[in-house]
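Visitor: sequence-free structure coming up:
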C-alpha cells in the first residue's frame, strides 16, 4: 500500500492523504481522492512528484522528504504543519508563494528567516528561538500569532505588523519588555501567560481596539484601572498582576466589559458583596456573579456581568481561570 487516508480529529475534522511511496497507485490517489492535506513520506525523496498535481495540494502535513526540490512548484499550498521533528535540511518556506499558515510543534530548529513571508497570515509555533519579532519585517499580512514557550524577551517589531489582530504568548517565561506593543494599534486579542520577568505592562494600556486581554505576570504592577475607560470594545480581561488602586465605577460604566479577573495588592481589602454589587449595578448593568480567590498570591476577584445584547458568542475566560485557580502558584 503506497497511499492511505488518515482522519484527524478536531474542529473541523480533516482528511490527510499519506504517501508512503510514489507509484501508479499513489499518483492516482493524489489525482482523484478527496483530502484536505498531503503527508509526503521519506520514500518520495522530494516534492517533485507532487508538482504534477500542484493545483490539488493546499496543505502539507508533516512533510518528511529529505530534499526541498520542487517545493517552489506547489503554488497552491496555503498551509504547512510540522511535527516535533523538522525535516533536514530545513525548507525555506518563502519558496511557497501562497503560504498563509505555518504550524510547528517544535520550532526550536526552525530558521526564523524562513518565516518572513509577505503572504503569511497565521503562525502557531512552539519553542521558537527569537528574542523579538523584528524578523517578521516582510510579514505585513500577518493577522494572528500563537507562540508557545518561545525565547522572546521583547516585542520589538510588532508595531510594523499593521494587520496583527491576535497575539497569544503562552509560557512567556523570558518576556521582559512589551513596550513594542504600543505601536500595534489594531490588536483585538492579547494573551500573555507565565510572564515571570515582566514588570511593566503600560504599553498595553494604549491598545484601544482590544476585545480580549489576559496577562499573567506576577511581578508586574499597574497604578489603577483608568485605562479600561479608553478601551470601549473590551469584553473580557484577566489581570493576574498587581493593581494598586481600584475605582469600581470604571467597571460599572464600561459599555461592554462583562468578565474581568482582577488582582490587587497585598493588604488590599476587597469590599463585601453587599457593598460591591450595588456599586457595580449603579449605572444600569446587572452583575451575574462575583468570585473571590483566597488562594491567589494577592487579593483577587472575578466579576461577571450580563454580556452585551449584541454579543454573538459570549465565552468567558474558562480555560485559564480553571488552570490558575486549581493551582495559583504553579511554576
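Guide: Perfect, I can see it now. All figures in this text were calculated on a predicted structure; none of them were measured in a lab. Numbering: from 1, shown residues only.
Visitor: rest of the way, CA atoms for contacts and neighbours
Guide: Noted.
Visitor: and residue 7, how far from residue 25?
Guide: 20 Å (CA to CA, to the nearest Å).
Visitor: ugh, wrong one, residue 144
Guide: Distance of residue 144 to residue 25, computed by CA to CA: 39 Å.
Visitor: between the two, who's got more neighbours?
Guide: Taking other CA atoms under 10 Å, residue 144 and residue 25 do not tie; residue 144 has more neighbours (20 against 14).
Visitor: here's the one I want to compare it with:
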C-alpha cells in the first residue's frame, strides 16, 4: 500500500495542522438536493486515506456525514492504525446555531454523532444566522464568536476559527475577541486567488484553508461560462509535464507554496494518493508567475440565495434565487435519520 508523508503548518495556538486534508462534502445534485449516493465510497476512501497517512479530516454538520466519519475514525483507532491525538478533525457550526449558547449545543451534537471527546478545530461555517425556516435572525457574529470561545474554554475543541469571512468581518472579530481565529476556511483556487484576504489572514497569523481548490478545473464543476484553466489547459499541462506531475498536483502545490492548506474531496483511491504526492517538487518563480495570471476573481461557490441576508460576505449580483430546502433542515447519516 502506498504511503504519503504530509507536512504540517503551525496554528496560532502552537498546535500543528496537516498541510493537506481529506474533504467530506458530497454536494448537491442538479435539483439542489443532497445526494448520498457516494457515501459508501466516501467511507471506504476515507478509511484508505487514513491507512496511507492522511491525518487531517474536514467535515461539517451540514454535510450529513458526521456519523460515518466518526465510525471510520473510531474503527481506525480500534485497529491501531492511529491514535486519536494523531488525527486533526475539523467540523463546522451551521447558521441555525449562532446564538452564543447554541454554539455549544451544535458542537456537542457533532461530538455525539462522531463519538468523539473533542474536536481539533471548530469553524463558524458562515457569518450569517438563518433559521430552519429561512428567517434572517440578524445575530451578530461577534455574539456567535463568544460561543466559540466558551467551547474552547470547556475543552470541546482544541482550536476555533471561521469560514467564508471577508477582511472587514475578520477585522471586527480581531478587534473584539478574547481568542483570535486560528483559521479562515475560504474558497481559493487558480481563478480565485484572493490575494488581499489571504495576505490579511497570514499577516494576522490566521491559517487559510482552501475549499474547492480545483475550482471549475474538474469536469464535474465546470460551467459554460467558467474560465481557464481546465485539466487540458496547455499552459498547465506544460508546467505539469516539466515536473512529472499532473495538473491537479501542480494546482495543490501552488496553493501550498502560498502557505495555504487544501482539502480536496475525492472518492477515488488513486486520487487520494495523487493529491498528497505534491511535497517532492517545487514550482519555480516562472511557474508561480504564470499560474498567478489565471486569477480573475471567478467564484465557483456563489450562494446568491443568501445575498440579501445580514452579514453575507461576498459581493452581490443581480439575481433572485430561493434557498434550497436541503440547506434549511436535515438529518444526518446515510439514511438521513440521525439528529
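Guide: Cool, the structure landed. This structure is a prediction, so every number in the text was calculated from the model and none was measured.
Visitor: drop the TM-score for these two in here.
Guide: The TM-score (TM-score structural alignment, normalised by the length of the first structure) is 0.26; 131 aligned residues with a CA RMSD of 5.8 Å.
Visitor: how about the host helix or strand of residue 173 of the second structure: buried residues?
Guide: Element membership for residue 173 of the second structure, per DSSP states H and E: helix 167-176. Neighbour counts over helix 167-176 of the second structure (16 or more other CA atoms under 10 Å) mark 167, 169-170, 173 as buried.
Visitor: helices or strands up against that helix?
Guide: For helix 167-176 of the second structure, the packing partners by 3 or more CA pairs under 8 Å, 6 or more residues apart in numbering; DSSP states H and E come out as helix 141-153.
Visitor: any idea of the angle the helix it packs on forms with helix 167-176?
Guide: 60 degrees (axes from the mean of the first three to the mean of the last three CA atoms, to 10 degrees).
Visitor: once you drop chain neighbours, what's closest to residue 218 of the first structure?
Guide: residue 241 (5.1 Å; CA to CA, 6 or more residues apart in numbering).
Visitor: list the buried ones in the host helix or strand of the one you found?
Guide: Per DSSP H and E: residue 241 of the first structure is located in strand 236-243. Using 16+ other CA under 10 Å as the test for burial, strand 236-243 of the first structure gives 236-243.
Visitor: state the distance from the residue nearest to residue 107 of the second structure when sequence neighbours are not counted to residue 273 of the second structure.
Guide: Spatial nearest neighbour of residue 107 of the second structure, excluding adjacent residues (CA to CA, 6+ apart): residue 93 at 7.0 Å. Distance of residue 93 of the second structure to residue 273 of the second structure, given as CA to CA: 30 Å.
Visitor: please identify which of those two sits among more neighbours.
Guide: Between residue 93 of the second structure and residue 273, counted using other CA under 10 Å, residue 93 has the larger neighbour count: 26 against 18.
Visitor: circling back: let me see the contact set for the residue nearest to residue 218 of the first structure.
Guide: If a contact means CA atoms under 8 Å, 6 or more residues apart in numbering, then residue 241 of the first structure has 215-222, 262-264 as its contacts.
Visitor: pick the one among these closest to residue 250 of the first structure.
Guide: Nearest to residue 250 of the first structure, judged by CA to CA, of these is residue 262 at 13.0 Å.
Visitor: just checking, the closest one is part of a helix?
Guide: No: going by DSSP: H, G, I helix; E, B strand; the rest coil, the assignment for residue 262 of the first structure is strand, not a helix.
Visitor: wait, it touches residue 251, no?
Guide: No: counting by CA atoms under 8 Å, residue 262 of the first structure stays clear of residue 251, with 11.1 Å between them.
Visitor: neighbour-wise, which of these two wins?
Guide: Taking other CA under 10 Å, residue 262 of the first structure and residue 251 do not tie; residue 251 has more neighbours (25 against 21).
Visitor: can you tell me the SS state at that one?
Guide: Recorded secondary structure, residue 251 of the first structure: helix (three-state DSSP).
Visitor: tell me how far it lies from residue 279 of the first structure.
Guide: Separation of residue 251 of the first structure from residue 279 of the first structure (CA to CA): 10 Å.
Visitor: cool, residue 300 of the first structure as well?
Guide: In terms of CA to CA, residue 300 of the first structure sits 18 Å off from residue 279 of the first structure.
Visitor: tell me which of those two has more neighbours.
Guide: residue 300 (25 against 15).
Visitor: surely that one is in contact with residue 243?
Guide: No: using CA under 8 Å, residue 300 of the first structure is not in contact with residue 243, being 9.7 Å away.
Visitor: circling back to that earlier point, which strands or helices does whichever helix or strand comes after the helix holding residue 173 of the second structure pack on?
Guide: Going down the chain from helix 167-176 of the second structure, the next helix or strand is strand 183-187, by DSSP H and E. Judged by 3+ CA pairs under 8 Å, 6+ apart, the packing partners of strand 183-187 of the second structure are strand 160-163, strand 207-211.
Visitor: quick check: angle from strand 183-187 of the second structure to helix 167-176?
Guide: Going by the same axes, to 10 degrees, strand 183-187 of the second structure makes 170 degrees with helix 167-176.
Visitor: give the next helix or strand downstream of strand 183-187 of the second structure.
Guide: helix 195-203.
Visitor: on that earlier part again, so can I have TSV of the buried residues of helix 167-176 of the second structure showing distance to residue 72 of the second structure?
Guide: Output for the buried residues of helix 167-176 of the second structure, formatted as TSV (distance: CA to CA, whole Å):
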residue	distance to residue 72 of the second structure
167	36
169	35
170	34
173	35
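Visitor: and the angle from the helix or strand harbouring residue 321 of the first structure to strand 236-243?
Guide: Per DSSP H and E: residue 321 of the first structure is located in helix 318-326. Angle, helix 318-326 of the first structure to strand 236-243, by the same axes, to 10 degrees: 30 degrees.
Visitor: now stretch 39-49 of the second structure: buried residues?
Guide: Those would be 39, 42-43, 45-49, for stretch 39-49 of the second structure by 16+ other CA under 10 Å.
Visitor: give the next helix or strand downstream of the helix or strand that contains residue 250 of the second structure.
Guide: Here residue 250 of the second structure sits within helix 247-257, counting by DSSP H and E. Using DSSP H and E, the helix or strand that follows helix 247-257 of the second structure towards the C-terminus is strand 261-262.
Visitor: just flag the most distant two among the buried residues of helix 167-176 of the second structure.
Guide: Pairwise distances across the buried residues of helix 167-176 of the second structure (CA to CA) peak at 10.0 Å, for the pair 167 and 173.
Visitor: how far away is residue 191 of the first structure from residue 321 of the first structure?
Guide: 13 Å.
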